[in-house]
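Peer 1: Provide a 3D model corresponding to the input given below.
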Amino acid sequence: MRARILKVRRWNVTSRVGFVVGLGLLFLVPGMLFATMVEWGSSTSHDEAALGLGALATLAAGALLVTFTRLDEEMPPASVFAAVAWTWIGSSVAGALPFWFSGELGSFDNALFESVSGYTATGSTVLHPIEEAGRGVLMWRQVIQWYGGMGMVVLAVTVLPFLGVGGLSLITAEAPGPTSDRLAPRVSSTARRLWALYVGFTVAVAVALLATGLSLYDAVAHAFTTASTGGFSPYDSSIGHFDSQAVEAVIIVGMLVCGASFTLHWRAVSGNPRAYGHSSEFRVYLVVILAAAALTALLNWGHDVTDLAAGIRNGVFNATTLGTSTGFSNASGANPGGDFAAWTPGAQALLLPLMVMGGMSGSTAGGLKVLRAQVMAKYMRVGLLRIKHPRVVARVKLGTMALSAPVLQRVAGLVALYAFTAFVGTMVLSMLGQDLVTSSSGAISAMSNMGPALGEAGPTSNFLVFTRPARAVLMALMLIGRLEFFAVFLVVVAAYERTRRVARVKLRR
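Peer 2: Reported below is the predicted structural model:
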């Protein structure tokens, strides 16, 4: 009897997860069809069949899952985290199909790496040379980052309310949107408003890029990955391909906007533009990026690496692209100073904190987030103050709000998990053949969904410098970083505990 109950519970969990994964797969199909039309209309590589077959396979898998699974009124925490994790994994596998069918990336593991890097809005690539691929396949790379920027699960919850089930727990488990601060009472309204902002920013960047003289294809392609702070480009030299300060200016503004909190943006467009000034996280976000830009420009200029004007240009662009976890590069033959992997050691050292921190909470950016860095800095300050004055009464505050002990513990726990995972990832990558600089920066870049790293994996290189086993490790780190650590680790723990329960039941028979 007990074994029968356990079997029913396992089916319920599988059914809930399968339904959400199926919805996520169905949402990919329009993007694949769009890429197919781009390939058909503007490319000579003739990869229409590969993209169409990928869309057909994804449609079939999604339809089967939605048809033969169901979603209960309430999802327990274990099911929520499992749905989030498996939706990303399933979408990554489906996203790899067009790459694999086209043959542009050779093996399936390379296609999967490109897809995972896209959906997690990381931007690390194993496609080389990029320009030789068909335009449809390259547009699909851009589209998957656009999907991943806002989050497949957030897209799915716009449908769940119409099916009579709730979705708030999915948004709070994984979303570059508000967590404790909802935009609307109903989760469907929150999701729609998030997507309205996201689409609006994408269109605005595309129009601005068209105004600089870019073609429609280039403007749309780079608008997708600017809004998602993903960093993929259909060119090997990324933004450096255009060697245009006007294009770089548009991209910088786009990255800064989308690396900031969407909650603040919604308040601003709803009639409260002062919300930006009232946010301490927003102020720190801008100050850190501007300070890093100024210091790197001065350090490089002081070592005669570049002239001051070029140093300012490259400092601002690279501090922004790393501070928002986007990962674009503006290095080119005419602007070699854009390659930050060739900067002075002091300038490179300033970039590492940006890679770890990332953008604001509630944005499309990756990293630990500025808010958590603020909390930890204040936490350490209070700790030191208590050591000096044991009887002092001091609280960690953000603005006028004092943070509770559980909140501080969760933030400290996540930071500790990040540091531990970065250490383990660095050690594993080093044992798999990479030097220490490339290994450590590669692990941090993957977990922060950054894209380029230092050493051999700099902005003018690609991740083919890592061995196949090392790239498998990097894929895992990308997913862990994008899903905020706790979701992935809780899924692993839940699966372990479920396996133990099943084993115990079998032993008692």
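Peer 1: alpha carbons only for contacts and neighbour counts from here, please
Peer 2: Fine.
Peer 1: against which helices or strands is the helix of greatest length in the chain packed?
Peer 2: Identified as the longest helix of the chain according to DSSP state H is helix 2-42. Under the contact criterion of 3 or more C-alpha pairs under 8 Å, 6 or more residues apart in numbering; DSSP states H and E, helix 2-42 touches helix 48-68, helix 77-102, helix 135-150, helix 152-157, helix 486-508.
Peer 1: can you pull the buried residues of stretch 263-277?
Peer 2: 263-266, 276 (16 or more other C-alpha atoms under 10 Å).
Peer 1: what about these, which are in helices?
Peer 2: Checked against DSSP H, these include these in helices: 263-266, 276.
Peer 1: I'd like the next helix or strand past the helix or strand containing Tyr285.
Peer 2: Per DSSP states H and E, Tyr285 falls inside helix 280-302. Counting by DSSP H and E, the element after helix 280-302 in chain order, helix or strand, is helix 308-323.
Peer 1: measure the residue nearest to Phe486 when sequence neighbours are not counted to Thr263 for me?
Peer 2: Closest residue in space to Phe486, ignoring its immediate chain neighbours: Leu414 at 7.6 Å, by C-alpha to C-alpha, 6 or more residues apart in numbering. Counting by C-alpha to C-alpha, to the nearest Å, the gap from Leu414 to Thr263 is 22 Å.
Peer 1: can you check Arg381 too?
Peer 2: Taken as C-alpha to C-alpha, the span from Arg381 to Thr263 is 28 Å.
Peer 1: to compare with the earlier structure, here is another sequence to fold:
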Amino acid sequence: MVRQRVKLALHIIGSFLKFFALAYIVPLVAAVYYGEDWRIFLYSLLLTLAIGLILEFGFRTTREIERADGFIIVAFTWLLIPLFGILPYIFPPVGLGFLDAFFEAMSGFTTTGATILEVVEELPRSALLWRSLTQWLGGMGVIALFVAILPRLGVGGSQLFDREFPGPLPEKLRPRFRTTARLLWTIYAGFTAAEMALLYFLARLPLFDSICISLSTIPTGGFTPHTQSIGFYGNPLAEYIIMIFMFLAGTRFIIHYRVLQRSLKALKGEEFKLYLIILAVAISLLMLAQGLSSYREGIFQAISIMTTTGFATSDFDGWSSGARMVLVALMFIGACGGSTGGGTKVMRALTLIRHTGGMMRKAISPKAVVPLKLDHKPLSEGIVRDIISFLFLYILVAVLASIALAFLGLDLETAISAVAASLGNVGPGLGGVGPTLNYAWLPGPAKVILIMCMWLGRLELFAVFMIFSPRVWKG
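Peer 2: This next block holds a predicted model:
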């Protein structure tokens, strides 16, 4: 059984790599256009394509995918894709070491946005474009590719979809997979194109910058062509446009789907309401801490951190202690379930609140029947247990990783915020990894720990931990 699972996983990963290689065409064309060295992108394309074909045809199998296969395929794909994405970072003119290149690539494909680059502008434009493109592919593009290029997965393919769109509600985008793929690409690409056009034509940002920022906004990634992030432009209109699309990217994609169907019922969902409430409270607290004169910075950073995009318009590490604590809390809460954002997700917070309320009512009236419902739909005890287990595991990983970083010499603020920013796929943290700084100075072991945190956070922990269970491999 183990051999069969490995064979199936390699076959599917190879098929994916074959199509992923085509992504290198975009920076290759950009390199030619800007008169930069295009050969590295051509070599990367050919190498990735060759290995993808070898894996696909060398491990061909007709065995149907099972749930356990879904865990294995998703977990190892998110390790292998960054591994093939490091090539433009390793070779000149970028010339990063392997660990730094892998950190940057993992940060991109997991849509984290943490960077080891001290001066982003030093990269060639083609490399900057590739950097943003990794986030666009990592956000929802990879899922759409899985659905589009692997139709033979049939019903079993929903296991892959579940790992990327975890959430307790059964209302997920799961009609026929081909239809779902087209829908995902349409919504995702549509938002990207719309933001790109608004930034370029309305906010008057340079075309190249508009493209890079848009490719990073919708996947809630956070990479920009400048070290100062969005603050580099000092453009209020651009900031408002980016705020809108960060907000949209942080919401459940089923909402966009329903709205496109001219149904506004999804906007009345309890998760969406709590999402709005948390943002409103966070913005109010930031204004209270920083003053009304900083309202734009407060609104921008609240949306940016909660959606786990990680863009910055100011050095929020210099804000008051209360304001910084609000931002750290938003890092842990994260965006809505079924969005491209990270964190523990608003839906889980909502479920925990409801469950706690039910327990309190039971404590007062032991004989009372207290059904747990969300959006008027019952939730099973099994789902609640899964959510509690996830939150416990999330906190445990965060604590252990923070302790490990502290033992490596990082101060407590830097250690905790770096883990929160990496595990929540946010990007910038506080202290030594604040929005105006980077992760380049960290010791090698610390970078490895944070790479693991990005990987775990993107795959919602369980998809990674499950591959270490013998039952998954043996069936």
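Peer 1: what's the TM-score for these two chains?
Peer 2: Remark: TM-score between the superposed chains equals 0.95 [TM-score structural alignment, normalised by the length of the second structure]; 474 aligned residues with a C-alpha RMSD of 2.0 Å.
Peer 1: follow-up on the earlier one: quick one: which of the helices and strands packed on helix 2-42 of the first structure is nearest Gly302 of the first structure?
Peer 2: helix 135-150 (37.5 Å; C-alpha to C-alpha).
Peer 1: what span of the second structure is the closest one aligned with?
Peer 2: Taken onto the second structure by TM-score structural alignment, helix 135-150 of the first structure occupies residues 125-140 there.
Peer 1: do the same with stretch 446-466 of the first structure
Peer 2: Counting by TM-score structural alignment, stretch 446-466 of the first structure corresponds to 422-442 in the second structure.
Peer 1: with stretch 385-401 of the first structure instead?
Peer 2: On the second structure, the counterpart of stretch 385-401 of the first structure by TM-score structural alignment is residues 361-377.
Peer 1: ok, and for that stretch, which residues are buried?
Peer 2: In stretch 361-377 of the second structure, the ones that count as buried by 16+ other C-alpha under 10 Å are 372, 374.
Peer 1: again, but for stretch 459-468 of the second structure
Peer 2: Neighbour-count burial for stretch 459-468 of the second structure [16+ other C-alpha under 10 Å]: 459-464, 466-467.
Peer 1: how about the residues you listed, which pair is most distant?
Peer 2: By the measure C-alpha to C-alpha, Glu460 and Ile467 form the most distant pair in these, at 13.1 Å.
Peer 1: what's the match for Leu274 of the second structure in the first structure?
Peer 2: So Leu274 of the second structure corresponds to Val284, using TM-score structural alignment.
Peer 1: kindly report the same for Thr251 of the second structure.
Peer 2: Alignment note (TM-score structural alignment): Thr251 of the second structure maps to Ala260 of the first structure.
Peer 1: residues contacting that match?
Peer 2: For Ala260 of the first structure, the contacting residues are 282, 285, 359-364, by C-alpha atoms under 8 Å, 6 or more residues apart in numbering.
Peer 1: again, but for Leu456 of the second structure
Peer 2: Leu456 of the second structure touches 423, 462, 464, counting by C-alpha under 8 Å, 6+ apart.
Peer 1: of the residues you listed, which ones are shared with the first structure?
Peer 2: Conservation of these in the first structure, assessed by both residues aligned by TM-score structural alignment, their matches' C-alpha atoms under 8 Å: retained contacts are 423, 464.
Peer 1: how about the contacts of Leu456 of the second structure in JSON lines, adding distance to Trp130 of the second structure?
Peer 2: Formatted as JSON lines, the contacts of Leu456 of the second structure follow (distance: C-alpha to C-alpha, whole Å):
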{"residue": "Leu423", "distance to Trp130 of the second structure": "23"}
{"residue": "Phe462", "distance to Trp130 of the second structure": "29"}
{"residue": "Val464", "distance to Trp130 of the second structure": "26"}
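Peer 1: returning to what we had before: so which of the ones in helices among the buried residues of stretch 263-277 of the first structure comes closest to Ser42 of the first structure?
Peer 2: The closest of these, once distances to Ser42 of the first structure are taken by C-alpha to C-alpha, is His265, at 35.7 Å.
Peer 1: what about that closest one, distance to Arg274 of the first structure?
Peer 2: 11 Å.
Peer 1: what's the answer for Asn300 of the first structure, then?
Peer 2: Taking C-alpha to C-alpha, one finds Asn300 of the first structure at 36 Å from Arg274 of the first structure.
Peer 1: one more: Trp100 of the first structure?
Peer 2: Counting by C-alpha to C-alpha, the gap from Trp100 of the first structure to Arg274 of the first structure is 48 Å.
Peer 1: just Arg508 of the first structure next, same as before
Peer 2: Computed as C-alpha to C-alpha, the Arg508 of the first structure to Arg274 of the first structure distance reads 64 Å.
Peer 1: number of nearby residues for the residue nearest to Phe486 of the first structure?
Peer 2: 17 (other C-alpha atoms under 10 Å).
Peer 1: Ala121 of the first structure maps to what in the second structure?
Peer 2: In the second structure, Ala121 of the first structure lands on Thr111 (TM-score structural alignment).
Peer 1: ok, now which ones touch its match?
Peer 2: 135-136, 138-139, 216, 219-222, 309, 425-426, 458.
Peer 1: make it 10 Å
Peer 2: 105, 132, 134-140, 216-223, 308-310, 340-342, 422, 424-427, 454, 458 (C-alpha atoms under 10 Å, 6 or more residues apart in numbering).
Peer 1: helix, strand, or coil at Gly359 of the first structure?
Peer 2: Three-state assignment for Gly359 of the first structure (DSSP: H, G, I helix; E, B strand; the rest coil): coil.
Peer 1: for stretch 375-384 of the second structure, measure first residue to last.
Peer 2: Stretch 375-384 of the second structure has an end-to-end distance of 15 Å (criterion: C-alpha to C-alpha).
Peer 1: so what's the gap between it and the chain middle?
Peer 2: 26 Å (C-alpha atoms, centre = their mean, to the nearest Å).
Peer 1: contacts for it, please.
Peer 2: For stretch 375-384 of the second structure, contacts defined as C-alpha under 10 Å, 6+ apart pick out 167-170, 266, 268-271, 348, 351-352, 354-355, 371-373, 387-390.
Peer 1: list the buried residues of it.
Peer 2: Residues of stretch 375-384 of the second structure classed as buried by neighbour count (16+ other C-alpha under 10 Å): 379, 384.
Peer 1: same check, this time on stretch 490-505 of the first structure
Peer 2: So stretch 490-505 of the first structure, judged by 16+ other C-alpha under 10 Å, has buried residues 490-491, 494.
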